[in-house]
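> the following comprises the amino acid sequence and a computationally predicted model.
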Amino acid sequence: MGLAVLFVFALLYAQTINGFTVELIHPNSLSNPNRNPSNSQFHWIRLAYNHTRSRAASIQRRLSGGGSAKFKTDIKSDGGGYIMKYSIGTPPFETYGIADTGSDVTWTQCQPCTDCFPQSLPVFDPKHSKSYKAASCDSDACALVGSSAGECSNGNVCQYQLTYGDNSQSVGDVATDTLTIGDSSFKNVVIGCGHQNSGTFSGNASGIVGLGNSDISIVKQLDKDVGGKFAYCLSSQPDSKSHISFGKDAIVKGTGAVSTPFSVSPAQSTFYYLSLESISVGGQSFPLKKSVSSNVGGRRAGIKETSVNGNIIIDSGTTLTIIPSDTFDSLKSELMKQIPETPIDDPQGAFGLCYSTSDKIEVPKIVAHFSGADVELSPRGSFLEIEEGISCFTLVQNSDFDLSIFGNLSEVDYLVGYDLEAQTVTFKPTDCSKY
């Protein structure tokens, strides 16, 4: 989640596609097939806060070189991710996964489920797919996920293991099958078929749709068809439409579009690093450190310590934006100066700056100043109602870890386009319900 595309192995059939777009489902939408109707409308943001912190800790461990299992990533399928509908197999079997730029592996729960988390929809059964093929341990598909660790099954089937920050895990077979997104189908896409998926999953989705930067992600696997381009438009409103596009549909340009380069770590190519130079509140600017720690990539055997030209990861699978504590304190102090109402405490002590919604606060202009791109945060994403009558600032401090993440609430009401060939991320203010 480098840039070299490994599909000289002809794992895909080339097609001519003009681009395609499908809807994304807000995590708190009634359209989410696994949303628990008994939960309050604020339950999801509380989950998302906890998920943001555990995910950040997991990513930091990964960047520090923790663990070496084959096909391994630190992602938690719960809380705050936008859901993408897609299909696997022949005939197509409809399923849902979190659209995640912080993950590479596309996986779903599979029968037989020796240990699966509850989901309201049927679980994919590979026996019913004519195009499903388990990957042997000497196959190109298995090589794509890495061969430095892990063991084959007794039947010579390549295995994967996903581990999570809370000690949850997904274990299953590496396989190839037909992937259908909207009206477009792609043969022989490498996926994970999870038979043991334990831990604190809530069933918000059946798995993950990997949109990261390494070769196992679907963006790289479909490179001949989509040209390394995808874009999403996230609405802050649960009942409003969000979308994700690939290929020509994902070219972001026109009035208001601004672009910033991304970089990747040679040791961990999953993540898209941006250079966030400063954040301003009503014209008062507060700088950030220019680059991440020089030990990003960690000390894993055979991997030298490396640096990366960037100081924040943009991550659609993380809800809140995490920034350094000193920057957060400066922003909080400035917001309190510019917002005349009196702050109140979050009853659960999680969010650092809150106001009563009865005061109808006017949020000053908050701008993220990336290298070459100024992105004004949508007020609907920078302050959010977390309980009845209480609205809180959705940027939080990284007091427990040395990592910054630009989360999806800071990306709402923008068309956000990734171009893996140009290595840029482009932001364009957009009404996502009309995109």
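Nice, thanks for sending it over.
> drop to CA atoms for contacts and neighbour counts, all remaining ones
Fine.
> contacts only, for A141.
11, 135, 174-176, 190 (Cα atoms under 8 Å, 6 or more residues apart in numbering).
> write the ChimeraX selection for whichever of the residues you listed are buried.
Buried residues within the contacts of A141, by 16 or more other Cα atoms under 10 Å, are selected in ChimeraX with:
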select :11,135,174,175,176,190
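> CSV for the contacts of A141, including distance to F286 and secondary structure?
Below are the contacts of A141 laid out as CSV (distance: Cα to Cα, whole Å; DSSP: H, G, I helix; E, B strand; the rest coil):
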residue, distance to F286, secondary structure
L11, 48, coil
A135, 50, coil
V174, 46, strand
A175, 48, strand
T176, 48, strand
V190, 44, strand
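> use this one as the comparison:
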Amino acid sequence: MGIDKQNMTVIIDTGSELTWVQYEPCMTCYNQQGPVFKPSTSSSYQSVSCNSSTCCENNPSTCNYVVNYGDGSYTNGDLGVESLSFGGVLVSNFVFGCGRNNKGLFGGVSGLMGLGRSILSLVSQTNATFGGVFSYCLPTTEAGASGSLVMGNESSVFKNVTPISYTRMLPNPQLSNFYILNLTGMDVGGVALQAPGFGSGGILIDSGTVITRLPSPVYKALKAEFLKQLWFPFSTSVFNFGYLFQSHRV
């Protein structure tokens, strides 16, 4: 970030709109592995004032933001404008959050990259450069594995064995900031689930969420078929889930 290129490591979140990083001076911040962003040392950083069209608050000096996540994590601070170097491409006048009160399971990274569909997301702010298109490849859990994030419609960087498949997204005015797909069906071990709820309502694609949430009829059908096919012994649930299993392999 910035003309002086302070390196930041962030979580990629398709369900969030605002990109933010911890910054100094910080009031309440979690332990971060790398250096914290320092606006005072960046010649290209500017704060967003309250009379800016980006801000709707009444603070006479700076524009504040507050973001609360579903797991209880949160961040709040001031909006700022900075130059963003992204894969060799310089993005000017990028609006982001300077987090001065942050708490949550962020894994010691600098902050979070918002890839949602709102006006403040990275995708929207870089629309003129990348066309509002991005793709990402998640890494495996093996040591040394790495994924990738590609801004723009260049798909040749992915070494796919099979052709890339596409599916249409569903419009939803009440959830316009999210990416929504049509859940048409599920199967367990090749057995198709029979349940009402498929093909209606849609399902969110959220890279920042670790738990899949399903309509109750679909969840019950999934659980029943899963229990029918799985032979692992039960274990004590510590996360208030319905079932855990003992296994040395998956």
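Cool, the structure landed. Not measured: the values here are computed from a predicted model.
> quick check: TM-score for this pair?
For this chain pair, the superposition-based TM-score is 0.86 by TM-score structural alignment, normalised by the length of structure 2; 246 aligned residues with a Cα RMSD of 2.6 Å.
> ok, the contacts of A141 of structure 1 in structure 2: which stay?
Of the contacts of A141 of structure 1, the ones still in contact in structure 2 (both residues aligned by TM-score structural alignment, their matches' Cα atoms under 8 Å) are A135.
> okay, among the contacts of A141 of structure 1, which ones form the most distant pair?
L11 and V174 (13.6 Å; Cα to Cα).
> make a markdown table from the contacts of A141 of structure 1 and add distance to L415 of structure 1 to it.
As requested, those are arranged in a markdown table below (distance: Cα to Cα, whole Å):
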| residue | distance to L415 of structure 1 |
| --- | --- |
| L11 | 31 |
| A135 | 37 |
| V174 | 33 |
| A175 | 33 |
| T176 | 31 |
| V190 | 28 |
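> contact partners for the closest residue to F351 of structure 1 other than its chain neighbours?
Once flanking residues are discounted, F351 of structure 1 sits nearest to C392: 6.4 Å by Cα to Cα, 6 or more residues apart in numbering. Applying Cα under 8 Å, 6+ apart to C392 of structure 1 gives the contacts 346, 351-355, 383-386.
> how about the helix or strand hosting C392 of structure 1: buried residues?
Assessed by DSSP states H and E, C392 of structure 1 sits inside strand 390-393. If you call a residue buried by 16+ other Cα under 10 Å, then strand 390-393 of structure 1 has these buried ones: 390-393.
> same deal with stretch 189-201 of structure 1?
Buried, per 16+ other Cα under 10 Å, within stretch 189-201 of structure 1: 189-198, 201.
> go on, stretch 273-293 of structure 1?
273-281, 285-286, 288, 291-293.
> so how far is it from its chain's centroid?
Relative to its chain's centre, stretch 273-293 of structure 1 lies at 22 Å (Cα atoms, centre = their mean, to the nearest Å).
> and what of stretch 323-332 of structure 1?
24 Å.
> which part of structure 2 lines up with that stretch?
Mapped onto structure 2 using TM-score structural alignment, stretch 323-332 of structure 1 covers residues 214-223.
> mean deviation, the helix ranked longest in structure 2 versus structure 1?
The longest helix of structure 2 (DSSP state H) is helix 216-229. Here helix 216-229 of structure 2, set against structure 1 after superposition, deviates by a mean of 2.5 Å using mean Cα distance after the TM-score superposition for structure 1.
> corresponding residue for S263 of structure 1 in structure 2?
Checking TM-score structural alignment: S263 of structure 1 goes with L170.
> what strand or helix carries its match?
Residue-wise, L170 of structure 2 maps onto no helix or strand under DSSP H and E.
> contact partners for the spatially most central residue of structure 2?
Taking Cα atoms, centre = their mean, the centroid of structure 2 lies closest to D13, which sits 0.7 Å from it. By Cα under 8 Å, 6+ apart, the residues touching D13 of structure 2 are 112-116, 206-208.
> counterpart of it in structure 1?
Checking TM-score structural alignment: D13 of structure 2 goes with D100.
> ok, and the closest non-adjacent residue to its match?
G317 (4.7 Å).
> assign V67 of structure 2 to helix, strand or coil.
Taking DSSP: H, G, I helix; E, B strand; the rest coil as the rule, one finds V67 of structure 2 in the strand state.
> what about the equivalent of it over in structure 1, how many neighbours?
Using TM-score structural alignment, the partner of V67 of structure 2 in structure 1 is L162. By other Cα atoms under 10 Å, the residues close to L162 of structure 1 number 23.
> do S333 of structure 1 as well
Residues near S333 of structure 1, counting by other Cα under 10 Å: 12.
> any idea how far I323 of structure 1 is from it?
Distance from S333 of structure 1 to I323 of structure 1, counting by Cα to Cα, to the nearest Å: 15 Å.
> which of the helices or strands spans S120 of structure 1?
Per DSSP H and E, there is no helix or strand for S120 of structure 1.
> give the equivalent position in structure 2 for it.
By TM-score structural alignment, S120 of structure 1 lines up with Q33.
> quick one, what contacts its match?
108-110.
> take those and write them to JSON lines, including neighbour count and distance to S40 of structure 2.
Shown next, in JSON lines, are those (neighbours: other Cα atoms under 10 Å; distance: Cα to Cα, whole Å):
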{"residue": "G108", "neighbour count": "14", "distance to S40 of structure 2": "22"}
{"residue": "V109", "neighbour count": "20", "distance to S40 of structure 2": "21"}
{"residue": "S110", "neighbour count": "25", "distance to S40 of structure 2": "17"}
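> which of these lies closest to C26 of structure 2?
Among these, and counting by Cα to Cα, the member closest to C26 of structure 2 is S110, at 12.5 Å.
> which residue lines up with that closest one in structure 1?
For S110 of structure 2, the residue aligned by TM-score structural alignment is S206.
> one more: R100 of structure 2?
By TM-score structural alignment, R100 of structure 2 lines up with H195.
> got the contact list for G97 of structure 1?
By Cα under 8 Å, 6+ apart, the neighbours of G97 of structure 1 are 83-86, 108, 205-209.
> rewinding a little: so which bits of the longest helix of structure 2 are buried?
Result for helix 216-229 of structure 2 [16+ other Cα under 10 Å]: buried residues 218, 221-222, 225.
> do the same with stretch 231-242 of structure 2
Quick answer for stretch 231-242 of structure 2: no buried residues (16+ other Cα under 10 Å).
> show residues contacting it.
So stretch 231-242 of structure 2 is contacted by 243-247 (Cα under 8 Å, 6+ apart).
> now those as TSV including distance to L175 of structure 2, secondary structure and neighbour count?
Shown next, in TSV, are the contacts of stretch 231-242 of structure 2 (distance: Cα to Cα, whole Å; DSSP: H, G, I helix; E, B strand; the rest coil; neighbours: other Cα atoms under 10 Å):
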residue	distance to L175 of structure 2	secondary structure	neighbour count
Y243	31	coil	13
L244	33	strand	15
F245	35	strand	13
Q246	38	coil	12
S247	39	coil	11
